[in-house]
Structures are given as structure tokens and as C-alpha cells.
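sequence first, predicted coordinates after that:
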Amino acid sequence: MLPLYTAFSELLPLLAVGATPLLKVKTISQVIDSKTLEIVNATTLSSPFATFSFSATASFEVQTSSRVQVQFKEGVFQPPEISSSLDLPETVDIFGQKIDLKPVQQTLNPIQEAAANITRSISGQPPLKVPLPGNRAASWLLITYLDHDFRISRGDGGLFILAKEGSPLLDLLS
């Protein structure tokens, strides 16, 4: 499922990061496995220098036809994928003012070989797994609406509106 809207306050810093000139939210997704009763919330951020991915895994229990109890288990930070070439935009807009990045890009060209070496050393590293213990990792969802393409749910964290990947609804929004 791909988020269309959320009023979840803990996502606001993530969305603010995506509004910065050189760091963008590439993907936010949620995968639900009804066989293993697991949920994986994943996010990927990209910059001209690297791509950063992290996720949170949770188990869930269906309590009623519309209520689900969620227990987050761990967060996972993937090793960053460092770009072998630094691909800066020609200009960046900061507070309504366009800044020319061509001189910066010329200065950074010699650093590309160092970036390639770092990429080779990081690429084989395992992800960093962080357990999420205690009651703060417990949550619930009340599913207000659900069909083949769309889900609206409310939880102790806010309102969530999601569309299934590949849904025609996503075409209407783009």
C-alpha cells in the first residue's frame, strides 16, 4: 500500500526532510502479509550522493472485523547506497531563490573516485537492526473503509489513507 495522506505527527519530520532541496522522499510503502501476520513499513530517501532505506517490522492480530492490534518489533536501517557519480541538479531553489550549483559540481568531481571506494566497502555490510521493546511499540488500527484498491484507517497515531500499488486511483492523482 502507498500512502496518499496521513495526519500521523511522527511522519511530519520525514515529510519535512523530503521538502529540502537535495533530499527527497523516494518511496513510502506498507506491505501486509496476511499469512505470517506481519506488516513492513518502509521508506527510501534519495540525494545526489546516496540513497537511504529504513523500515519497521510489526506483527498484527485481528481483533474484530474492523480493528487490528499492532506490535512493532524492530527497525532496520539498510547500509546507504552511495552514488558512484555525484549528480547534482544545475540549480536548487532555496526559500524562493535559485542557486547555481555548477561551480559546486565542478569542485566535487575529484571526490567521485573516493565515493566509489566507499560504495565498495559499504555494499557488503549487513543492515543495522534495532529492537523496539515495550508498550511504546504497541498500536492499533480501526479500519474505516477497505476495498480492493483503497484503505482508510484511524489509529492511536492518526489518520491513514493508502492505495494499493498499481491501483487506477494512483493514475488519477498523478
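Noted; the coordinates are in hand. Keep in mind it's a predicted model, so treat the numbers as computed, not measured. Numbers count the residues shown, from 1 in each chain.

every contact and neighbour count from this point should use C-alpha atoms.
Fine.

grab the longest strand from the protein for me.
Taking DSSP state E as the criterion, the chain has its longest strand at strand 50-62.

which one is the most centrally placed residue in the chain nearest to, not counting chain neighbours?
Nearest residue to the geometric centre of the chain (C-alpha atoms, centre = their mean): Thr43, 1.5 Å. Among residues not flanking Thr43 along the chain, Ile28 sits closest, at 4.4 Å (C-alpha to C-alpha, 6 or more residues apart in numbering).

wait, that neighbour touches Ser46, no?
No: assessed by C-alpha atoms under 8 Å, Ile28 is found out of contact with Ser46, at 11.9 Å.

alright, now check it against this:
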Amino acid sequence: MGSTVNILVEDYQSIRYTAFSELLPLLAVGTTPLLKVDKISQQIFTNNLTIDNTITFSTPFATFTSTASASFEVRSPSRIQVQFKEGSFQPPKIKSNISLPENVDIFGQNVNLSPVQQSLNPLQEVVANLAGVISGQAPLKVPIPGERSSSWLLVTYLDKDLRISRGDGGLFVLAKEGSPLLDQ
């Protein structure tokens, strides 16, 4: 079983492309002003046969991370059966220094945020204190019930930098953490 699991690559992976319809709205949200998708990634733990799919969003005020955790069973050298167990939402990481862009484009109109930034500057100390309080909170965990919690993943290509997989939800192209593909 060890060699069949190795095809999955245990290292942290960052998504470079997907045709998974449920991720597309999340990617679209990242194109809105002041909200950005920082990373969509997957980490496979072969020692306990689990997977964490993680997405991180950021705003000028905070960073938000959620994870869907699953267990998996090896079905062939390139295919696994996945059972999602729970989702978790980390407490937001409030940034101690709020820094808005000077201008944003909202529905084709350029909006100057300099006056807003100036009004936020006196609040920086309050924000820093709030960040300390929130960061110590436990994540919110939510079970993932129902028939949509079961899935499969078929690895169709794998090398030292790239993994291409298909699942019942679509196509996934992931680059290995540290790969030069992430710099492109």
C-alpha cells in the first residue's frame, strides 16, 4: 500500500487551475475590490490517510481561512475514495496595520480611498488589541453530512512539480509547494 499512496505526493499543493464548479464562485469573489483569494491548497497526509483542502481569503483588514478535512481509502495506484468529515473556519487573523489601496475600481468607477485610510489611522491601536483577542479563539468546526460528502480522486499526471487530478467534481491542477511553477 505504501507505494500506491506515494503517487499522491504528500507535500503541500497549491491549486493553479480548476474546472470544479463549486470553487468557481469562490474564485470569482476574489476578483472583487478589497477581497483576494490568497491560496487554495491541498495537503495529503499519508501517515493517517487524511486530506485537508484549504482556502485563504484576505482583505485589507483580515485574513480568513477555511478547511475541509477528509479521510481517504486507496482504491488503485492512481485512485482514492474520499470521505469529507468536517469543515473548519479559523478565527480571522486581523491585521494590526490596516492599509487600503489608494484607489479601487468599483463597477468601472475609480474610487479614491485616501480619505478612508486617513480616518482609519487613529484606530490602528484598537485594531491591534482586537487582533490579539481574536487570534486566541478556537476554530469553528462544522460536520459535512450527506451524500455530497463522498468523492473520488484520480491522479492522471504527476511529476516533481505538478499533479493533475480528476474527481467527480472536475479537474484540478496543483503545483507542489516550493515549485518554480508557483512563481508564474
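Arrived safely, thanks for sending. Keep in mind that what you see is a predicted model, and the values were worked out from it rather than measured.

the longest strand of the first structure maps to which residues in the second structure?
Matched against the second structure by TM-score structural alignment, strand 50-62 of the first structure falls on residues 62-74.

quick one: distance of that stretch to the chain centre.
Centroid separation for stretch 62-74 of the second structure versus its chain: 8 Å, with C-alpha atoms, centre = their mean, to the nearest Å.

mean distance between it and the first structure after superposition?
Once fitted to the first structure, stretch 62-74 of the second structure is off its aligned match by 0.8 Å on average (mean C-alpha distance after the TM-score superposition for the first structure).

hmm, who's touching that stretch?
By C-alpha atoms under 8 Å, 6 or more residues apart in numbering, the surrounding residues in contact with stretch 62-74 of the second structure are 1, 4-5, 49-58, 80-95.

using neighbour counts, trim the residues you listed to the buried set.
5, 50-58, 80-95 (16 or more other C-alpha atoms under 10 Å).

how big is the angle separating the longest helix seen in the second structure from strand 62-74?
Criterion DSSP state H: the longest helix present in the second structure is helix 124-135. If you take axes from the mean of the first three to the mean of the last three C-alpha atoms, to 10 degrees, helix 124-135 of the second structure sits at 20 degrees to strand 62-74.

flag every buried residue along stretch 5-18 of the first structure.
6, 18.

so the aligned partner of Gln42 of the second structure in the first structure, which state does it fall into?
Aligned counterpart of Gln42 of the second structure in the first structure: Gln30 (TM-score structural alignment). Applying DSSP: H, G, I helix; E, B strand; the rest coil to Gln30 of the first structure yields a three-state assignment of strand.

any idea how far the residue nearest to the centre of the first structure lies from Ser139 of the first structure?
Distance check for Thr43 of the first structure against Ser139 of the first structure: by C-alpha to C-alpha, to the nearest Å, it reads 19 Å.

can you give me the strands in the second structure?
13-18, 36-45, 50-58, 62-74, 79-89, 93-94, 103-106, 109-112, 140-143, 150-158, 162-167, 170-176.

now those strands as TSV including distance to Leu182 of the second structure?
Compiled in TSV, the strands of the second structure are given as follows (distance: least, C-alpha to C-alpha, whole Å):
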stretch	distance to Leu182 of the second structure
strand 13-18	8
strand 36-45	11
strand 50-58	16
strand 62-74	20
strand 79-89	25
strand 93-94	24
strand 103-106	26
strand 109-112	31
strand 140-143	30
strand 150-158	16
strand 162-167	10
strand 170-176	7
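
I am finished for the moment; much appreciated.
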